[in-house]
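In: predicted model and sequence follow; I will ask about them next.
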Amino acid sequence: MPKISERGVAMPASPIRKLTPFADKAKEDGKKIYHLNIGQPDIETPETMLNALKNIDFKVWAYTPSEGTASYRNKLTEYYNKLNYNIDPENILVTNGGSEAITIAMQACMNPGDEIIIPEPFYANYNGFACSADVVVKPIISSIETGFALPAISEFEKLITSKTKAIAICNPNNPTGYLYSKQELTALKDLCLKHDLYLLSDEAYREFCYDGREFISPMHLPGLEQNVIVLDTVSKRYSACGARIGCLITKNKELYGTALKFAQARLSPSLEGQIAGEAAVDTPDSYFQAVSKEYTARRDMLVNGLNAIPGIYCPNPGGAFYVVAQLPIDNADKFCQWMLEDFSFQNQTVMMAPATGFYSTPGAGTNEVRLAYVLNQQDLKSALICLEKALTIYPGNTGQ
């Protein structure tokens, strides 16, 4: 039998989706599952996007330019310049989701064997993107005790070698919800300039900042223009995960030209996705205000509810719609599977993502889980009751 590739063997499976077979079996057995394991919001997609799809009237479903349609990139420029990014349409490369933006960025910036430093816990698929690009992830651990704040710059310095080519951040962060401050980003700017590194900024959750906190992008930091690559998507902003439209933004012309070659190799992003994305830019501010209010209420319910359960500690995140909580358990992977296979309260259970999948450091996150507050408040309340009941009977409870 022919062997599969070494890259295929090395490619990690998604830790977010690996428990799906157990969830499917639980549903077959009649259990109701509260899905807190994945960032699929139940917030309705804006009518502007849906109406644009309903009103499509093209006669030929044609290729689009590899960089995206001029119409969509012009509209995106309006959106980003309202945020003071000061860009032109020529700085925007439209991609098939944020995932492709990240993959193309890694391929365009780095040679095989080059290293990228990423604060962990981090979005699990960064490992997969790096594997596809033959790039080595160098994790730098952040601590739940500090709410997952950016590690000290001195710790970054320890990891930098001749192979280091970039640093990547997700702000606000998936999976922790941490919102990086201007002070932290300025420190990263100085580090990137000192060592001539790219700074990849995943901004999928830009719109979700709470308690009056300000979102700061590396695009706002003067002097870093040639180093910054913004990675974005319509998936979370407009609750349009199935649209699969994202973008890569850079003012570095050489880098843009290189990224475009990878985009040409995959031909083009989807026409209908760009039509919907273009319409989405006109989504009224009232939509985001209502969504922010709802997510703030969900966050408060989940964080307060978790911290009220004996043995649980959960920092209060400043953005996104995730929390990472520390539980009194022996093993998060084991516990999350047990919740689906062996536990039921009133024929209900909870699906969570073991935090181990968001770390690269062996042994890290073994008693932590990520929960996404993407369900309505009543469902979150029911999920919290299930979790508390489960911990009282879980054989691996370390707090009993």
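Out: Nice, I can see it. Residues are numbered from 1 along each chain as shown.
In: contacts and neighbour counts: CA atoms only from here.
Out: Noted.
In: Y238 - nearest residue in space that isn't next to it in sequence?
Out: T45 (5.7 Å; C-alpha to C-alpha, 6 or more residues apart in numbering).
In: P112 contacts V135, correct?
Out: Yes: in this structure, P112 sits in contact with V135. The criterion is C-alpha atoms under 8 Å, and the distance is 5.6 Å.
In: so these two - more neighbours on which side?
Out: Remark: of P112 and V135, V135 carries more neighbours, 21 against 15, as counted by other C-alpha atoms under 10 Å.
In: need the contact list for the more buried one.
Out: M106, M110, N111, P112, G113, D114, E115, I116 (C-alpha atoms under 8 Å, 6 or more residues apart in numbering).
In: returning to that earlier point: please report the distance of the residue nearest to Y238 from F288.
Out: From T45 across to F288, the span is 11 Å (C-alpha to C-alpha, to the nearest Å).
In: shared neighbours of those two, anything?
Out: Common neighbours of T45 and F288 (criterion: C-alpha under 8 Å, 6+ apart): none identified.
In: can you show me the helices along the stretch 151-300 of the chain?
Out: Using DSSP state H, counting those that start in this stretch, the helices of the stretch 151-300 of the chain run over residues 153-159, 182-195, 253-265, 271-280, 285-307.
In: hold the first one in mind and look at this next one:
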Amino acid sequence: MCALIKQCEFIIANLHSNLYKTYNMPSISRKGIEMPESPIRKLVPYAEAAKKRGVSVFHLNIGQPDIKTPQVALDAVKNNTLETLAYARSEGSEEYRTKLAKYYVKNNIPVTADNLVITTGGSEALLFAMGSISDPGDEVIIPEPFYANYNGFATASGVTVVPVISKIENNFALPKIEEFEKLITSKTKAILICNPGNPTGYLYSEEEIEKLKKIVLKHDLFLIADEVYREFTYDGLTHTSVLSLDGLENNAIVVDSVSKRYSMCGARIGCIVSKNQEFIQTAIKFAQARLSPPTYALIASEAALDTPDSYFTDVKEEYVARRDTLISELEKIEGVTVANPKGAFYCVAQLPVKDSDHFAQWLLEDFNLNNETVMVAPASGFYSTPGEGKNQVRIAYVLNKLDLIRSVEILAAALKQYPN
């Protein structure tokens, strides 16, 4: 079935290419045609149009926290005395990497500055990781649903995503190890996880990470862990980093970012962390090719490391309260199934609709409740398996509790009126 789908995609790509040639236009690349739209951002024009009509939109679609950025980070930019905004070092300054390494050691991740490459956000970190370990046609196994841009990063790198499906019925738990092993071929280069998970909020246990360790060691694979939500774990549970386990020195790669940790999404500073020095040296070549990460953002990110622990204590308490409010309200709606997240600040809800893409657009174009509506992210874009997630949405609980209650009230009213 997957082969047939790929063949159909190839035929469509060629039809597009031939269409351009018919009208004597230069052709777009097959890679460009296959690049997926963001399920999070593709509906933005409809939201903007709704606002122009005077409709207020509650944004449940994107992981942009309303939590304040630590003042120490903002002050570092405001009060700096730079006279020339010069290039930074390609892999990030030694001072920042040394300070960042101390943060990791504090979190039971024993690394040094030489194990770090600073990137322009976690997105670039993932692109550098895929570029460093894979060639076109290679495969990466990813439990789905997964962060939607993994599809885009894979397409840009010429990598094939091989999904292993987790189900909302068991709260998106890690599929059985046997399911992973069935998918491993000579082209498999890595297993990629997001922990805690986006879009599901699933938190991998230490036992599950140990099982993944055994697989990658047995088959000589990389284990890439997107750990940008490390601080946000709930219900007394703790995060286990793939770099905290002995024996994975040559296999483990961590992707990280300041975006969610310090509510600094616009800074676009992330990093790759690995004890595999051959991998790090390869990633540095990619970093050199794009010159350097942004200097002001580096200044803010280095200062953010001085944020007191109390900041995270308060933020976690707020997110737990928001999660509990959102789940409680969603469970009141007939026909809605919702997974209970243990980390990050997202949940996946299954709705009594056939096509959540259409429903999400309809919410913005054709529906409002007293001049208010909601924007959600259709979940099909968080899968690579065709047809999966068509009746699901991702909801980010990044709004205050009163706004979340109102948002679910609007969603419930919309489901009653939705014609499909």
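Out: That came in fine, so what should we check first? Source: prediction; values computed, not measured.
In: just to revisit the earlier point, dump the helices of the stretch 151-300 of structure 1 to CSV, plus distance to A101 of structure 1.
Out: As requested, the helices of the stretch 151-300 of structure 1 are arranged in CSV below (distance: least, C-alpha to C-alpha, whole Å):
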stretch, distance to A101 of structure 1
helix 153-159, 24
helix 182-195, 21
helix 253-265, 9
helix 271-280, 15
helix 285-307, 24
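In: could you say which of these is packed most deeply?
Out: With neighbours defined by mean count of other C-alpha atoms under 10 Å, none of those is more surrounded on average than helix 271-280, at a mean of 22.
In: hmm, who's touching it?
Out: Helix 271-280 of structure 1 is contacted from outside by 46, 48-50, 52-53, 56, 61-64, 68-69, 71-72, 75-76, 234, 238, 243-245, using C-alpha under 8 Å, 6+ apart.
In: and stretch 127-134 of structure 2, which stretch of structure 1?
Out: Mapped onto structure 1 using TM-score structural alignment, stretch 127-134 of structure 2 spans residues 103-110.
In: can you give me the buried ones in the matching stretch?
Out: T103, I104, A105, M106, Q107, A108, C109, M110 (16 or more other C-alpha atoms under 10 Å).
In: quick one: which of those is nearest I229 of structure 1?
Out: Distances from the buried residues of stretch 103-110 of structure 1 to I229 of structure 1 were compared by C-alpha to C-alpha; the smallest belongs to A105, at 7.5 Å.
In: surely P139 of structure 1 is in a strand?
Out: Yes: if the criterion is DSSP: H, G, I helix; E, B strand; the rest coil, then P139 of structure 1 is within a strand.
In: which ones are touching it?
Out: I117, I118, P119, E120, Y359, S360, T361.
In: so what's the residue lying closest to E184 of structure 1 once chain neighbours are set aside up against?
Out: For E184 of structure 1, ignoring the flanking residues on the chain, the nearest one in space by C-alpha to C-alpha, 6+ apart is L150 at 6.7 Å. Under the criterion of C-alpha under 8 Å, 6+ apart, the contact list for L150 of structure 1 reads P119, S142, Y180, E184.
In: L150 of structure 1: helix or strand, and which one exactly?
Out: For L150 of structure 1, there is no host helix or strand (DSSP states H and E).
In: give the aligned equivalent of it in structure 2.
Out: Checking TM-score structural alignment: L150 of structure 1 goes with L174.
In: for L53 of structure 1, same thing?
Out: With TM-score structural alignment as the criterion, L53 of structure 1 lines up with V77 in structure 2.
In: just the element for that match, please.
Out: Assigned by DSSP H and E, V77 of structure 2 falls in helix 71-78.
In: average offset of that helix relative to structure 1?
Out: Mean deviation of helix 71-78 of structure 2 relative to structure 1 after superposition (mean C-alpha distance after the TM-score superposition for structure 1): 0.7 Å.
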